[in-house]
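Participant: no sequence on this one, just coordinates:
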């Protein structure tokens, strides 16, 4: 028993001993001994030192006096990949801080805002970085940055690679350390103030002071509120641009003044005093000091687009040395700028301003854009994008006509009522010229821009829901109020309005077989060494089939008709190429539009009255003429184009019964009258009527063809006798008309035009064998007839044609008498009757019919 207990105890000891050997406490102590800790610390220190050395060695170092050699501006490339302009630091001039009158104020102000511990760190402020990280985590967004003034100089000026990577951040740190090792704080601060970006294509505080306050820093002092505004800009030059966002700029400036108070630069009283002041900027300073550059409006647009699509800020683009590939067509941009500088196109009306946009409908590429008449750069409103105005009747093809065609089967020939007095609840639309039409084709509703007919079509055929859907799918912005308003959707009274970019985009669907692509100016952006790129196609909606090809083609036909014969006539181009488009004029002549297109481009142009101006506007006047001027230049040298059918059925007009256009001719050889007219429908038959006096009509036949032959005519025959000069010879006169009969509706059209034919004797030779005659001489002695009359008559007719009708008749009569006598003596029959003399039985039938009865009677008596 004891032996067993001893064995169990030994077993438990062995187990406990094994546990103790591998216990946590003992294992921790063995693993973390002093040697290991020392080795770890040494390794870490070596890694840190080595890493810092590597960072500093890999970091870029450039003498500060050579910073001016660095081109930090981004390059803009046109649609063909050719560099055409720079974006960013175009206007700059270097100033030594020792020459600046307000040096202390400026330096203290910028340090208060950008880097409070500037004089305490060695280029990298780890305390500020930690504070920024904590703040950003707490607020869930990037509320603060930990970059120092030295790091900003490294990031925005020295480093070429602007990609946001950890490696680049390390290089930024290393470059900042290198700068701090080589240069004094004063030198670094001077470089920073001369190369930081201040917006409006301006680099450096010297030029910034001029464009915002018209002050030369070497001659004039800045006031504290002015220095505060300059220090407020580098954080977000576009957002705080005082010329475009006055409220935000003032808010940011006042924040800087509070920071200046905290740092002891200003007293509380001074802070409050300067916060109450205006910004003190004036656009005339921009005009005075900025260089005149080409393509400024286009650069403005793509700078905003880059921030919206790729979150690349204005400062990054202006100082990053990026390559920006665009859809810019330089000569088109120059044409649009030239037009808005031409006062004649605005009839020298200073209160008028406007915007215009040209788009390639197949790519959605922004070809050209206007800034406005007074536009000088980013300090100004980009009218074509930022000025939103009601589109007026230019909205009709989008919200009413297109859905009527696509959803209800309308075409250009479809009749639309235009009733006077039409109303929808309390809304009573009126036509512009106060003229109303009972019913007329849709293409004329569009060409005359009839408000009542359009409102009728919206209410009774299209509907508000469908109209709203079409507006949104084509890129127009609606508020809830607009969705329930017939006036807004029929006549363009949109609450927020639209800009020229949106209207050009919407009409591009008509020009591109119903496909729509978001308008964009940038094709792609790449860094200077092209190690990273941003592609626009990845961020836009492309080739959306918003309309059927048939609808787009039918609208193009109607809009083309409007330019040829409607309100858009002034938009016709001199080279005769096809143009389609629609005018728009808002109530009270506040705004006027023309949106049109060719096979190549879509252009929208808008003109408006500033400050309640009273210039009378219409879409067919100012905007249409701007369209003509710009597009003529933009398309110069390109082949004249025509609109083509994309392979859809042509629109068919409804059947309309109408009179035919009749023509007639006499066929001498066949001795018949040939009638011809335009046969315009299979459902018709034609009744042919004839009259001999032009009043009493008799039907002579029916046909379904476009022609008829009348053989039942009496022809006048030439005759020669002594009384011809007294009684003359009769002319046959016939009147014809044709009446179209609709066999489906059993209706008759109005008679055609009347055609009158006069058949003269000279046109018809006598028959070789007389039609009638009871005299034996006809059978037994034909030579008498042949020799007795025809030679004289024929010869007389021939000579009469050459010498005159009267002389021919006389010679014919003389020869007739002579040869008639010869016939009488030479030809006899068994009964002894004369053969040469024509008897009454032979001649009476056609002689009396042709008005020669008296001549015959005279000859019979004489004989």
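Facilitator: Nice, thanks for sending it over. In this text, all values refer to a predicted model and were calculated from it rather than measured experimentally.

Participant: from here on, contacts and neighbour counts on C-alpha atoms
Facilitator: Will do.

Participant: What is the subsequent helix or strand relative to the helix or strand in which residue 607 is found?
Facilitator: Residue 607 belongs to strand 602-609 when assigned by DSSP states H and E. Sequence order places helix 622-634 as the next helix or strand after strand 602-609, per DSSP H and E.

Participant: hold the first one in mind and look at this next one:
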């Protein structure tokens, strides 16, 4: 019988591993080639598109290139107008006078200094310094922002005299390069340098080296010393930023950069550079100027230089619409004048004023000094942007940090008893201890000891960081005395910070520019306004507002419109501040002494600034400007409740002699964030009265109601000055 079972499969001969790999290898190689070919195709297409884009850009730039032979060195005016189109100042881009000079009539020192700092390869390149361009590009990529300038002198001349556009685009840079190359083929290096030195802007309405030499030093350009020439050569990089009238330290630092560049290029020796750095420079600042807001215009030009570069001033033919309201500006100037009239006899020879819209950050009024043309008080210096100690006007940041972190509440008790802080003994301005008082009352009455205690409770670094979040841009000392204003701030930043309270928690940084148009009325740019940043909640912000809205009545300031406010005074009456805000306006003013002699005033307090400068602006200026002040509205989500019992969180150093009215407010109501309401607690035993020690403070001339029997100035003796901080109301 036949065997029907299937035959067993025959075993296949075994292949070695190397043979198996050899069999797969051709297929893998083909796959790899296919993938590579696909990628190369894609890369080729991408490269072709990029090349086409680049060539197209070059072709467009070349086709729309202005005629390089049409050098327009006359340029035009730069018109600064307010938010309603009213003229503030017309600044001629070519200065009060333009005095063209041959190179033989220009100091060789200035020629060499300009080339060394602006374009050290001027005599080697043909319009574009490609090595410098590549270096600048690499650095910009590394830092992820424009850090390096790469424009040659020829490119700058093309930008000033031909392109005349403030916009920063790749297309404009390409046109600059093409025009620079064309200029180099048409003009000699000598002609280009002469044209450049006669057309560059040096600040103070001076264009060209001859005008600059006369405005700054009262001499001809050919007579400039090495020190004078090196200082002038550094100004075109930032005429406002390096203005020696306003920022002499910056101007001298820039001069040092110029001199070092001259040494590096071998045109002077190190000894000559050091001699020039030590040279005494005598400035004359022979400038004719008519402006309705000179400090603000200076500030605007500095912003223009920052946003568009210094060439915006050289170009001219522009109308810059700003945020300023000339009606409010006039009111602010009048208020500063009133302050000088009333406080001048006490040594106040200078003052400033700032008004901002807290909802947008737009600057509505800016008075940088009491008299712009008064050199005795350094009137051209803008105190609004300067650093000064704010005194007690800093305290709202301290209390807000404590409130929002739930370390304290408005009703929390604080110990107003003279004691030791930060290696110094402190007491309050009236030389009295009020004992246990609420945080609400401590801020309203501007008590120093409770503010220092609150600073410790909230955490010094927490308060410093919070103040920066609110808008303070300058460094603050990580010290407890920062609570009472020992760290310097700018009024401009301070107004931003108070604006956060005004808006219910949103910060808006300062804005001064609204629109830039060319001479034909075409809009060149609408600067982007910074977006608001929510810093605190509306409920947290209103806790401070609920306290400070009573400041005017508590301190008898006489305001007839609903503003919240806070004053500040520093040691020895050197600085007196008053800040105020409503939902749609933040205002601030400072008074001090910046002229010859002692910088300390004679008993000028921040509250006196409030009852003179701010009172005139609020009661008269706003009415005349037809400005409607919005009223505060309490946000939902806050809880009414009684003050905390006097023992809760009370310091063991509470004075036994503190009055009962000062330590108990059971009939009053406080506002609380949900979950922070106070609970009663037993009263602690009083501690011994502290031993008498040297105290740090000053005495107010305006005493708030509720502290002393009468609201009139007290006749307490003047304390002996001490080294420690002693900021007061």
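Facilitator: All right, it came through fine. Please read these numbers as outputs of a predicted model, since none were measured by experiment.

Participant: TM-score them against each other, please.
Facilitator: TM-score of the superposed chains, computed with TM-score structural alignment, normalised by the length of the second structure, equals 0.67; 581 aligned residues with a Cα RMSD of 4.4 Å.

Participant: picking up where we left off before, next, the angle helix 622-634 makes with the strand holding residue 607 of the first structure.
Facilitator: Interaxial angle of strand 602-609 of the first structure relative to helix 622-634 (axes from the mean of the first three to the mean of the last three Cα atoms, to 10 degrees): 140 degrees.

Participant: Strand 602-609 of the first structure vs the second structure, average offset?
Facilitator: By mean Cα distance after the TM-score superposition for the first structure, the fitted strand 602-609 of the first structure averages 2.1 Å away from its aligned residues in the second structure.

Participant: Need the contact partners of stretch 610-630 of the first structure.
Facilitator: 332, 335-336, 339, 345-346, 349, 351-353, 567-573, 583-585, 589-594, 596, 603-609 (Cα atoms under 8 Å, 6 or more residues apart in numbering).

Participant: circling back: on contacts alone, who are the packing partners of the strand holding residue 607 of the first structure?
Facilitator: strand 352-359, helix 500-511, strand 591-597, helix 622-634 (3 or more Cα pairs under 8 Å, 6 or more residues apart in numbering; DSSP states H and E).

Participant: Need the winner for burial among these.
Facilitator: Of these, the one with the most neighbours on average (mean count of other Cα atoms under 10 Å) is strand 591-597, at a mean of 31.

Participant: now for that one, which elements pack on it?
Facilitator: Strand 591-597 of the first structure sits against helix 500-511, strand 580-585, strand 602-609, helix 622-634, with contacts defined as 3+ Cα pairs under 8 Å, 6+ apart.

Participant: among those, which is nearest residue 211 of the first structure?
Facilitator: Among those, the nearest to residue 211 of the first structure by Cα to Cα is strand 602-609 (28.2 Å).

Participant: Pull up the distance across stretch 70-77 of the first structure, start to finish.
Facilitator: 20 Å (Cα to Cα, to the nearest Å).

Participant: Name the residues of that stretch that are buried.
Facilitator: When burial is assessed from 16 or more other Cα atoms under 10 Å, stretch 70-77 of the first structure yields the following buried residues: 71-77.

Participant: show me what contacts the spatially closest residue to residue 790 of the first structure that is not a sequence neighbour?
Facilitator: Nearest residue to residue 790 of the first structure, sequence neighbours excluded (Cα to Cα, 6 or more residues apart in numbering): residue 816, at 7.5 Å. By Cα under 8 Å, 6+ apart, the residues touching residue 816 of the first structure are 788-793.

Participant: Repeat that for residue 805 of the first structure.
Facilitator: So residue 805 of the first structure contacts 797, 799 (Cα under 8 Å, 6+ apart).
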